[in-house]
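*Asks:* model the following, please.
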Amino acid sequence: MSFAPKSTPLVASGHTRPVTHLSFSSLQDDGSYLLISSCKDGKPMLREWTGDWIGTFLGHKGAVWSTKLSPDSARAASGSADFTAKVWDTYSGTPLHSFPHNHIVRTVALSPTSSHLLTGGQEKKVRMFDLARPDAEPDYLTESAGLAHEGTVKSVVWVGDHTGVSAGEDGLVKWWDLRTRQLTNKINFSNPITSMELSAQTGRLVITSGTTVAFVPALPNSNGKAHSLNLAYAPSSATIHPIWQDRFVTGNTGDEWVRIHSMDGDEREVLKGHHGPVHSVEYSPDGEMFASGSEDGTIRLWQTTPGKTYGLWQGQG
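*Replies:* Have a look, this model is predicted:
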């Protein structure tokens, strides 16, 4: 009798507080990619695609809620409870710019050319900074009363050359023309948005709100169709397989498990390994693995196909 290989995660340790957010880089020309992690210890970490530690970005004085990498992985951006957003050189770990805010920065996004930075957070504002003029006043994306949202801005993403998308605790997802700073579209959820990530390869936003997971075209005027599901629990984060697009993975702050679902919502597998609620999940750009970050302070890397020779799993199948 034979059994399917069991999914055994690799544990990437190093953080000392809960891991709040994970983000992979784009796939590089040599087939590699990087992983950057945010943590309440205030020290974002950069890792190889194998999970091996590259370096730690030192400079924040509070919890880091969001970190993103530029498409070429040369730059990183971070948003923190110390009321700043920072842009870093990933080769040297040097902070290049620090942008002060008046409250906690919960989310950041770099433009495709690393020329601009979007930020959002507990001020309910979305700012756009020109990195060529870091001392200049930022532009603001506002709909009314000088605010972008009526609740904390939980996520901002940059889509294409000129589109920004913001999601807030007010349950709204908004699209902005970054050339005019004008609102162009919005959709409403009945519960606060808990996460929103751009799946660049599938052209979709993956959004969690209450017990809902939604897959929404990243550009509203595209030919894609929105697809949403109601789960039996409230996911904290979700990520879709970038190649196969036949499954998605969720984390959940209500337990310590990572779940794999088919696109009709059926639960395929429950993965156990963390010792605390799971705050963030993210597929690698090649779809060969996904990462989960937890309250337990660890990052775990899971193979899409357990037993396959890949990275540090080589010889473990």
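*Asks:* C-alpha from now on. contacts and neighbour counts both.
*Replies:* Will do.
*Asks:* burial of the closest residue to Gly203 other than its chain neighbours, as a residue count?
*Replies:* Nearest residue to Gly203 in three dimensions, chain neighbours excluded: Ala218, at 5.6 Å (C-alpha to C-alpha, 6 or more residues apart in numbering). Using other C-alpha atoms under 10 Å, Ala218 is surrounded by 26 other residues.
*Asks:* what about Val157, neighbour count?
*Replies:* Using other C-alpha under 10 Å, the number of residues around Val157 comes to 25.
*Asks:* how about the contacts made by it?
*Replies:* By C-alpha atoms under 8 Å, 6 or more residues apart in numbering, Val157 lies in contact with Val108, Ala109, Leu110, Leu118, Gly164, Val165, Ser166, Glu197, Leu198.
*Asks:* measure Thr305 to Ile299 for me?
*Replies:* From Thr305 across to Ile299, the span is 19 Å (C-alpha to C-alpha, to the nearest Å).
*Asks:* so Gly171 sits against Met196, correct?
*Replies:* No. Judged on C-alpha atoms under 8 Å, Gly171 makes no contact with Met196 at a distance of 11.4 Å.
*Asks:* neighbour count for those two, which is higher?
*Replies:* Higher neighbour count among Gly171 and Met196: Met196, with 27 against 21, using other C-alpha under 10 Å.
*Asks:* if we can go back for a sec, for the residue nearest to Gly203, what are its contacts?
*Replies:* Counting by C-alpha under 8 Å, 6+ apart, Ala218 makes contact with Val159, Leu198, Gly203, Arg204, Leu205.
*Asks:* also this sequence, please, to line up against the first:
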Amino acid sequence: MRPILMKGHERPLTFLKYNRDGDLLFSCAKDHDPTVWFADNGERLGTYRGHNGAVWTCDISRDSARLITGSADQTAKLWDVRTGTPLFTFNFDSPTRSVDFSVGDKLAVITTDPFMGLPSAIHIKRIARDPEDQSGESVLTLKGPQGRINRAVWGPLNRTIVSGGEDSVIRVWDSETGKLLKESDKEESHKKTITSLTKAVDGSHLLSGSLDKSAKLWDSRTLKLVKTYVTERPVNAVAMSPLLEHIVLGGGQDASSVTTTDHRAGKFEAKFYDKSLTEEIGGVKGHFGPINALAFNPDGRSFSSGGEDGYVRLHHFDQDYFNIKI
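*Replies:* The predicted structure follows:
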């Protein structure tokens, strides 16, 4: 499996996202310019210029026409994917951390960080079909729990929003009333900050990664813990294969403690686990710093990782990978 190395960012990567067709890959980084690449050969297509701070996250509409990005410059922006034109800017009073389009792309959930005395919050915005009709009004604002919310994603049928963050609890909110419906059990929950949260293709389960060196698989409806995957370093990013019963975790020590060890000790590999057996099946090395972002191509035949080293690494699986037996 020979990786394709993509160097388009000056600063550490923060997020990766494929479009639904799997032919485009979008990358966000602590530099200000989200970038789009061809997903098969890693060729850079273009950048989206307009943010003045680190871009933490992005999402792409199902028809690949719109991109939404969230940034530390206290805005979330809607873009025309093809032309790179900014269509609309949502302004907030604190940095934007997470964005997610609903199924059908008519709504977006945007989370904002605690800032200058303001608590973290979850905002639901209506996304207009015509950018001319777009407004910045929130349909609903949920005042969040203590600490930062690192990820918020839509639950099944857009009825709920699932969030996770610094207080290490996963919460399910009613997307119409804003009522808190469920919280993950304290005993089963992560013990440290939840860094990442992703849902299965069919929406039936969720995978969370945490600085407590574990990832956990949850039932989307009941928030019951299904499986726990233990690793020996903080987990910054998680992804689930849409094709096989595999999950991949990425992370590593934080950058400050890495300089004293060599890159082999930093444990910066993407680790693959069997979803049901929770056993490690292999790892992919290559980054010279912690992995901050992971994404599977929707066809399940390739995946990409983004690191603190500023590189995106694109891996197309060899046939052997599909024949792994445990």
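*Asks:* Thr305 and Ile299 of structure 1 - which one has more neighbours?
*Replies:* The residue with more neighbours, out of Thr305 of structure 1 and Ile299, is Ile299; 28 against 15, by other C-alpha under 10 Å.
*Asks:* so what's Met128 of structure 1 up against?
*Replies:* Counting by C-alpha under 8 Å, 6+ apart, Met128 of structure 1 has contacts His116, Leu117, Leu118, Thr119, Pro138, Asp139, Tyr140, Leu141.
*Asks:* for the first one, list the residues it contacts.
*Replies:* I take that to be His116 of structure 1. By C-alpha under 8 Å, 6+ apart, the residues touching His116 of structure 1 are Leu110, Met128, Phe129, Asp130, Leu131.
*Asks:* ok, the aligned partner of His116 of structure 1 in structure 2 to Ser138 of structure 2 distance?
*Replies:* Correspondence of His116 of structure 1 to structure 2, assessed by TM-score structural alignment: Leu107. Distance of Leu107 of structure 2 to Ser138 of structure 2, given as C-alpha to C-alpha: 10 Å.
*Asks:* now for these two: what residues contact both?
*Replies:* Common neighbours of Leu107 of structure 2 and Ser138, counting by C-alpha under 8 Å, 6+ apart, are Ile124, Lys125, Arg126.
*Asks:* quick one: contacts for the equivalent of the second one over in structure 1?
*Replies:* Mapped onto structure 1 by TM-score structural alignment, Lys125 of structure 2 lines up with Phe129. Contacts of Phe129 of structure 1 were listed using C-alpha under 8 Å, 6+ apart, and they are His116, Leu117, Leu118, Ala136, Glu137, Pro138, Asp139.
*Asks:* wait, isn't Ser61 of structure 2 in contact with Val99?
*Replies:* No. Under the criterion of C-alpha under 8 Å, Ser61 of structure 2 is not in contact with Val99, lying 11.6 Å apart.
*Asks:* who has more neighbours, those two?
*Replies:* In this view Ser61 of structure 2 and Val99 are compared by other C-alpha under 10 Å, and Val99 has more residues nearby, 29 against 19.
*Asks:* so where does the closest residue to that one other than its chain neighbours fall, helix or strand?
*Replies:* Distance criterion C-alpha to C-alpha, 6+ apart; nearest residue to Val99 of structure 2, sequence neighbours excluded, is Ile110 at 4.5 Å. In this assignment (DSSP states H and E), Ile110 of structure 2 forms part of strand 107-112.
*Asks:* how much does that strand stray from structure 1?
*Replies:* Its matched residues in structure 1 lie on average 1.5 Å from strand 107-112 of structure 2 after superposition (mean C-alpha distance after the TM-score superposition for structure 1).
*Asks:* so after that strand, what's the next helix or strand?
*Replies:* strand 121-126.
*Asks:* now the helices for structure 2?
*Replies:* Under the criterion DSSP state H, helices of structure 2 are mapped to 255-258, 319-322.
*Asks:* rewinding a little: buried subset of the contacts of Phe129 of structure 1 as a ChimeraX selection?
*Replies:* The buried subset of these, as determined by 16 or more other C-alpha atoms under 10 Å, is captured in ChimeraX by this line:
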select :116,117,118,138
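*Asks:* tell me which two of the contacts of Phe129 of structure 1 sit farthest apart.
*Replies:* Farthest apart among the contacts of Phe129 of structure 1 by C-alpha to C-alpha are Leu118 and Ala136. That separation is 14.3 Å.
*Asks:* cheers, nothing more for now.
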